[in-house]
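> One predicted model, sequence on top.
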Amino acid sequence: MLKSMMIKRTLLPLALATASVAAFAAPVTYDIDPNHTDVIASWSHFGFSNPIAHFGKVDGKVSYDPDNVGQSSVEVTIPLSGMESHVPDFNDHLRSADFFDAEKYPEITFKSTRVEAAGDNKLRVWGDLTVRDVTRQVLLDTRINKIADHPMARRAAAGFDAKTVIKRSDFGVGKYAPNVSDEVEIRITVEAMVPKAE
């Protein structure tokens, strides 16, 4: 009896420690796949049309922990060299000092500051968006598309869609507002995979 109690007293702290480690396991970190990731901006042009521009070549990491969502994080770099409106002259204008001034500020960055669950397969991701060296906090309403082994890459993968609305004038890119709308809708689709084994 005494021996049994001593064994229990020894095993109980070990079991609690193991449970504690499991409860706070590190999130899985995925590298963003730039070939299957796109950031799309849309705005109103004098109320007549709603042009879009794609921002590709996205680089970054997504860390996600379904058991402890608050430990999740996102860090992204978007080079303006990957921006494409499908109108060459307009691409040049967007990269000029009138707008992004890409020669001086070649990248847009986003770094999350807080992540929380928002229902089934939904997240709210707050973070610092930096454009032209101006940083503002934005909220991304995010949907988890799928987390599973990728059938082609044969490793763990994750997919997300997100959206937000920003005011471009908040970042010093407000030329021609309000005729060209100050508000810009941002839609994001991300595919990411765990790094290849060494």
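Arrived safely.

> From here on, just use CA atoms for contacts and neighbour counts.
Noted.

> in stretch 47-57, what's buried?
By 16 or more other CA atoms under 10 Å, the buried positions in stretch 47-57 come out as 52-57.

> Now do the strands in this structure.
28-32, 38-42, 52-55, 59-64, 73-79, 83-84, 107-117, 122-131, 134-149, 156-167, 183-193 (DSSP state E).

> okay, pairing it with this:
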Amino acid sequence: MKQVFSFLFIAFLSTNIFAQTTWKADPAHTQVSFDIVHLGIAEIEGQFGEFQGSITASNDDFSKAEYEMEIDVASINTGVERRDGHLKSADFFDVENHPKLIFKSNSSEKIGDSKYKVTGDLTFHGVTKPVTLEVWHRGTIENPQSKDMTSGFAITGTIKRSDFNLGADFPEPMLSDEVNIEVDGEFIKQ
């Protein structure tokens, strides 16, 4: 009897230790945005409207979570149709040849209360580079309407467009080399 109890106890612990939960981005309550400085004097903002994101976690505090994001670059929207068309062209994103922007994490380190430093590979415009992002887990609640468990996250970082050969014919100060990126929204437990 002791052996059966021991086996069941070990099986229970193993299930809890290795259980992973996946959280998917809720497109209706998530924004993927960026900003860049134009002519050294004005910040231009934009968003990507089509994306998929997931967070896979084995801990409730997301301390060792894995993050993935895939963005449809053609969904770029800066509020100016002519500028959006130029950004989709070979001068910048070259959407025809490079339609996706992909991030996949490879490490996550807790740096404070509900805050993490996440490192991973960012791929777009035919280039893959390591980047580090800051993640703030804002909390988890049950959505009163859908009854889904929902977690809020703010994910921010800065990349250099020169690292990805983006807009090489548009040097500083015409466009800043640094681009701030942000994913802010809700992820639903699957």
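Sure, I can see it. From a predicted model like this one, the values you see are computed outputs, not experimental measurements.

> Mind naming the longest helix for structure 1?
helix 2-23 (DSSP state H).

> give the contact list for the equivalent of residue 82 of structure 2 over in structure 1.
Matched by TM-score structural alignment, residue 82 of structure 2 corresponds to residue 89 in structure 1. Residues counted as contacts of residue 89 of structure 1 (CA atoms under 8 Å, 6 or more residues apart in numbering): none.

> Roughly how far does residue 89 of structure 1 sit from residue 162 of structure 1?
Distance, residue 89 of structure 1 to residue 162 of structure 1, by CA to CA, to the nearest Å: 29 Å.

> Need the buried residues of stretch 47-57 of structure 1 in CSV (columns: distance to residue 180 of structure 1).
Output for the buried residues of stretch 47-57 of structure 1, formatted as CSV (distance: CA to CA, whole Å):
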residue, distance to residue 180 of structure 1
52, 12
53, 14
54, 18
55, 19
56, 23
57, 26
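
> Which two among the residues you listed are spaced furthest apart?
In these, two members sit farther apart than any others by CA to CA. They are 52 and 57, at 16.7 Å.

> in stretch 54-74 of structure 2, what counts as buried?
For stretch 54-74 of structure 2, using 16+ other CA under 10 Å, the buried residues are 54-58, 62-74.

> Any idea which of the strands of structure 1 gets closest to residue 22 of structure 1?
Ranking the strands of structure 1 by proximity to residue 22 of structure 1 (CA to CA) places strand 28-32 first, at 13.4 Å.

> which residues sit in contact with the residue most central in space within structure 2?
Nearest residue to the geometric centre of structure 2 (CA atoms, centre = their mean): residue 69, 5.0 Å. The contact partners of residue 69 of structure 2, by CA under 8 Å, 6+ apart, come to 51-54, 102-104.
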